[in-house]
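>>> structure, please.
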Amino acid sequence: MTIALLTITAYFFGAIPFGLLVAKSRGVDIREKGSGNIGATNVFRVVGKGWGVFTFLLDALKGFIPSFVFPMIGNLNGDYGVLFGMVAILGHSFPVYLKFKGGKGVATSAGMLLGVAPASVGIGFLVWLICLLLSRIVSLASILAALTVGISVWFIKDSQIVCIALSILAVLVIWLHRANIKRLMNGTENRFGKKKETSA
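A predicted model of the protein is given here:
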């Protein structure tokens, strides 16, 4: 019963559309601006840098709290953090509040990873930062970071459950970026820092 309750709570917590709420507090419907995505990147571009960073932190907490705190609340094995974190990411990407049209889960995934595999987060963030600095393409940096985490966790984490779950998560994040991948292949993906961005 405890596990079921925490799992359900993780979904509804993850489904909170912080990007939409933050943007609306500034008088902007983020779904009608930029890429139309409710994630932190679009908030960053449309509403402002500070609000984008704030949204990223809130979305990251949606992954961190279920993965790190929920197992302690339920007095459960730490591996359950993977379950709760994954469900929170699904909530973010497919929120019931917005007819299952959510963000791409990068920030929420980072929060979850910080709770269950901090070393992989460090490596993934380094790859993300280097790629962003070199390419100025957020989506490419996110895709490569997800791939790096999915591979690196097999070398630095003992729990096979965590390894399998994070590999699945990497595939999910990349799949959610499929439109960006098409634009990358066509050479039409927007670069960070340019005005009138149309992707996230």
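
>>> going by C-alpha atoms from here, please, whenever you check contacts or count neighbours.
Will do.

>>> can you tell me how far the nearest residue to residue 97 once chain neighbours are set aside sits from residue 30?
Closest residue to residue 97 apart from its sequence neighbours, by Cα to Cα, 6 or more residues apart in numbering: residue 15 at 7.1 Å. In this view, residue 15 and residue 30 are 16 Å apart by Cα to Cα, to the nearest Å.

>>> to compare with the earlier structure, here is another sequence to fold:
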Amino acid sequence: MAGIFEVSSVTAMVLSIVIAYFLGNISPSTLLAKAAGKDIKKEGSGNAGTTNALRVLGKKAAVITLVIDIGKGFLAVKVGFLLAGPMAAMYCALAAFIGHIWPVLFQFKGGKGVAVAFGAILGVNWQLALLALAIVAVTVLLTRMVSMGSVIAAISFPVLAWLLERDFFWIGCVMAVIMLYAHRSNIGRILRGEENKLSFKKK
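Sure, this is the predicted structure:
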């Protein structure tokens, strides 16, 4: 399916990827923390994502961060599709993901990419996204570690992509590797038995 603009396919693809990257740069937790007189990069885990937003800023900020991070990934894919077609949309998923983790607007210090990856994959193939989400949820319930859910989902994602959205396979592999790299400190703590665990008991 052709894009909506009558420009060269290469130009349209490059434009869509650049837009997707800068959409990924949007950091709600960083902006909310700044409004509260805090620096999200210097508090809690130092990560500009939903979990640290919850820890540092509270539930409302965490929900806002989660919704915007998912939304920007989804929007980036749709922009790619409208400007240059399905293949560009898949590259836009990667661009938004990279833009979130290494945002040029915030000195290349972003989040770990879980929410934006979900939103981007949701834009590519909703079944693939929901299956990955199910893996995260089941893993978190079994281990009580959010990071473990992200790690297991990243490891299994190339297989899921091969089965459900084969055109996305190689891009999915790159995203999975970056996701594991972003969680390298968590993986180290998991291996040492030091990773924080959730408590499902009512206080």
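
>>> and the residue nearest to residue 97 of the first structure? What does it align with in the second structure?
Residue 15 of the first structure maps onto residue 25 in the second structure when the alignment is built from TM-score structural alignment.

>>> likewise for residue 62 of the first structure?
Aligned partner of residue 62 of the first structure by TM-score structural alignment: residue 72.

>>> ok, that match - contacts?
Residue 72 of the second structure makes contacts with 23, 24, 26, 96, 116, 119, 120, as judged by Cα atoms under 8 Å, 6 or more residues apart in numbering.

>>> the corresponding residue of the first structure for residue 193 of the second structure: how many residues sit nearby?
In the first structure, the residue paired with residue 193 of the second structure according to TM-score structural alignment is residue 187. Neighbourhood size, residue 187 of the first structure [other Cα atoms under 10 Å]: 9.

>>> circling back to that earlier point, hang on, isn't the residue nearest to residue 97 of the first structure packed against residue 103?
No - contact criterion Cα atoms under 8 Å: residue 15 of the first structure and residue 103 do not qualify, at 9.6 Å.

>>> so where do the helices sit in the first structure?
2-14, 18-25, 40-46, 49-64, 70-73, 80-93, 106-116, 118-135, 138-156, 160-176, 178-186 (DSSP state H).

>>> turn those into CSV, columns for distance to residue 34 of the first structure.
Output for these, formatted as CSV (distance: least, Cα to Cα, whole Å):
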stretch, distance to residue 34 of the first structure
helix 2-14, 23
helix 18-25, 12
helix 40-46, 6
helix 49-64, 13
helix 70-73, 35
helix 80-93, 18
helix 106-116, 18
helix 118-135, 19
helix 138-156, 14
helix 160-176, 17
helix 178-186, 14
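
>>> quick one, which of these is nearest to residue 193 of the first structure?
helix 40-46 (8.3 Å; Cα to Cα).

>>> against the second structure, where does the closest one fall?
The alignment of helix 40-46 of the first structure onto the second structure (TM-score structural alignment) covers residues 50-56.

>>> what's in contact with that stretch?
The contact list for stretch 50-56 of the second structure (Cα under 8 Å, 6+ apart) reads 29, 40, 43-46, 59-63, 65-66.

>>> and those, which is closest to residue 103 of the second structure?
Looking across the contacts of stretch 50-56 of the second structure and measuring by Cα to Cα, the closest to residue 103 of the second structure is residue 29, at 13.2 Å.
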